[in-house]
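Asks: have a look at this prediction, sequence included:
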Amino acid sequence: MSNNAKIIVGIAAAAAVGAAIGLIFAPEKGSDLRKIVKKNANNWADELLSMVQERGNQAKALVEDAESRAKSWKNKAKDEFEQIADNTVSTVKSAQRDVAGA
């Protein structure tokens, strides 16, 4: 499990434990307590969603960077291959002229 996943699971577990302890020791009446728990659960869910979206955006940026680098390497390799091919053709033609002139 990755560190980010461990953090998310830890936050969710802490939220659940906190809610359970709050329910046990709360001085408020049940309906008020349920409203508070619902509000806090919604806030935690929003924070968790934000974290997941942020990680998703970071992953997307990493993928885009990797694709860009791969394209750059591909183009560089293609250019070098074409240069080698051109040099080879020039060398062969030069050798043919030398053989024909000898």
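Replies: Received, thanks.
Asks: please make it C-alpha for all contacts and neighbour counts, starting now.
Replies: Will do.
Asks: so which elements touch the longest helix along the chain?
Replies: As assigned by DSSP state H, the longest helix anywhere in the chain is helix 30-101. Contacts defined by 3 or more Cα pairs under 8 Å, 6 or more residues apart in numbering; DSSP states H and E place helix 30-101 against helix 3-25.
Asks: hold the first one in mind and look at this next one:
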Amino acid sequence: MNGNKAFWGIVTAAAVGAIIGLLFAPEEGNKTRKKIKKKTNSLASDLIEALEKSKEKATDVAGQIKEEGEEFKDAAWDKAEEYSDDAKTEINKYQ
């Protein structure tokens, strides 16, 4: 959820910045367009980098969750085998 808010915050800030830049631009249109293009490309690069970092973090977290799930499964399986062995021992006492 926070990543989503950050993404939309960046997009909104970029749009507002571009609009303000156009409104108060003291230079010719050609120069202003070049500056806006350069800034937009820079923001796009920053956004792509942020998204890649988010993807890496999500992949890492998913790997950790999977590893913890495997450990939990193994522990549960061991406990189930222990209970099964105890039950067999108790059954054998009465046979």
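Replies: Right, received. Where do you want to start? Please read these numbers as outputs of a predicted model, since none were measured by experiment.
Asks: before we move on, the earlier item: report the angle between the longest helix of structure 1 and helix 3-25.
Replies: 180 degrees (axes from the mean of the first three to the mean of the last three Cα atoms, to 10 degrees).
Asks: can you pull the contacts of the residue most central in space within structure 1?
Replies: In structure 1, the residue lying closest to the centroid (Cα atoms, centre = their mean) is Ala59, at 1.3 Å. Under the criterion of Cα atoms under 8 Å, 6 or more residues apart in numbering, the contact list for Ala59 of structure 1 is empty.
Asks: same thing with Thr59 of structure 2?
Replies: Counted by Cα under 8 Å, 6+ apart, Thr59 of structure 2 has zero contacts.
Asks: any idea how far Lys66 of structure 2 is from it?
Replies: Distance, Thr59 of structure 2 to Lys66 of structure 2, using Cα to Cα, to the nearest Å: 10 Å.
Asks: got it, and Lys79 of structure 2?
Replies: Lys79 of structure 2 is 20 Å from Lys66 of structure 2, by Cα to Cα.
Asks: again, but for Ile91 of structure 2
Replies: 37 Å.
Asks: again with Gly29 of structure 2
Replies: Taken as Cα to Cα, the span from Gly29 of structure 2 to Lys66 of structure 2 is 54 Å.
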